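In: sequence unavailable; structure follows:
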């Protein structure tokens, strides 16, 4: 289970991991399996872990007063998931994170100083900074796209950037992620199939 995490860190860092670093990572991260629809985090809880997805997929979402789900993030293998605000500020989360498939995770807890100790590993720290930068850029692009572009364009961009999402998540989740209705998504997909 740790092989994919170690490879992930090494591929995203110019600094090699030492044997001591690898031992600390294996000591700090906790393996966890989730069934489909099982929660990693529920609204109102404080997020206690940063999770690396080894296998499977998750979604991060809110539920409004009418009971509608609004998907903020979709995550698959070799992605990270957490409510970072809740994790770092120790505030109750406004999000739910659940597994959309049978999912295997490696959880990095804040408790016992593990997060700080792992973050002090030079290779992990370098990887995290790159990851934070990339996540910030992706969030800006997504926000800009949702404000300035049509539903058709948003769907086309998603199909280019993350075609695997269209295979692994059902239409109602994709529609929510794009900020459109299921009916609009159905129309776009029909038109796209005719091209």
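Out: Sure thing, it's come through. As the structure is a computational prediction, the values presented were derived from the model and not from experiment.

In: hey, let's count contacts and neighbours off CA atoms from now on
Out: Noted.

In: state which helix of this protein is the longest.
Out: helix 122-148 (DSSP state H).

In: that one: how far from the chain's middle?
Out: 12 Å (C-alpha atoms, centre = their mean, to the nearest Å).

In: could you do stretch 71-84 as well?
Out: Per C-alpha atoms, centre = their mean, the centroid offset for stretch 71-84 relative to its chain is 1 Å.

In: likewise stretch 182-190?
Out: Taking mean C-alpha positions (C-alpha atoms, centre = their mean), stretch 182-190 and its chain are 25 Å apart.

In: also stretch 57-77?
Out: What separates the centre of stretch 57-77 from the centre of its chain is 11 Å, taken as C-alpha atoms, centre = their mean.

In: then this one, side by side with the first:
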């Protein structure tokens, strides 16, 4: 059950875990099952856990004053779900994190963070994840500013085809910040 997580750690750290370190990871993480539409985190609550998606799909979103959802993240297997600000600062979240499919996560609580960061491979992995997240966020902002909506969708589809297949069109449009109708035009084959 922990093998995908161990492989992920090694891939992002380039360091194998020792058997002792694997036992520390196993004692820090626990399996959590969520049904489709069940929340991992609700707005206004403090994010006390971070989760590695073992199986399933999630969306992180906020709801504005008009009741419109704005999707911040879509996640599938081998991705992490967390509201970083709420988790690290232990403050109420502005977001919901919802299972879009029946899902399994390996989760660990904030009070285990220091313990697992003492493992060199995990420390390196978290640093690399942070760097990758920053670069991806920067790229997303740049794409939003410089690319037309159809080009944004084409880039997203090229880089994340599995997500395009697993989430409905209106959620992908929300994530990309484009109108649903524009996304419908982008998805039609050109003749």
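Out: Here it is on my side, so go on. Source: prediction; values computed, not measured.

In: packing partners for the longest helix of the first structure?
Out: Applying 3 or more C-alpha pairs under 8 Å, 6 or more residues apart in numbering; DSSP states H and E, one finds that helix 122-148 of the first structure contacts helix 2-11, helix 114-119.

In: output these as TSV; include the columns mean neighbour count and distance to residue 138 of the first structure.
Out: Below are those laid out as TSV (neighbours: other C-alpha atoms under 10 Å; distance: least, C-alpha to C-alpha, whole Å):
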stretch	mean neighbour count	distance to residue 138 of the first structure
helix 2-11	15	19
helix 114-119	16	22
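
In: indicate which one of those is closest to residue 164 of the first structure.
Out: helix 2-11 (19.0 Å; C-alpha to C-alpha).

In: quick one, helices of the first structure?
Out: 2-11, 19-28, 84-89, 114-119, 122-148, 151-161, 163-168, 171-178, 182-194.

In: mind putting the helices and strands packed on helix 122-148 of the first structure in TSV, distance to residue 65 of the first structure included?
Out: TSV is the format used below for those (distance: least, C-alpha to C-alpha, whole Å):
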stretch	distance to residue 65 of the first structure
helix 2-11	38
helix 114-119	35
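
In: among those, which is nearest residue 81 of the first structure?
Out: The nearest among those, by C-alpha to C-alpha, is helix 2-11 at 13.7 Å.

In: now do that closest one: which elements does it pack against?
Out: strand 49-55, helix 122-148.

In: residues in contact with the aligned residue in the second structure for residue 147 of the first structure?
Out: When the second structure is aligned by TM-score structural alignment, residue 147 of the first structure is paired with residue 145. By C-alpha atoms under 8 Å, 6 or more residues apart in numbering, the contact list for residue 145 of the second structure is empty.

In: what distance do you get for residue 145 of the second structure to residue 176 of the second structure?
Out: Separation of residue 145 of the second structure from residue 176 of the second structure (C-alpha to C-alpha, to the nearest Å) stands at 11 Å.

In: okay, stretch 17-32 of the second structure sits on what stretch of the first structure?
Out: Using TM-score structural alignment, stretch 17-32 of the second structure corresponds to residues 17-32 of the first structure.

In: show me what that stretch is in contact with.
Out: Stretch 17-32 of the first structure has contacts (C-alpha under 8 Å, 6+ apart) with 1-2, 6, 10, 104-109, 114-115, 118, 121, 123.
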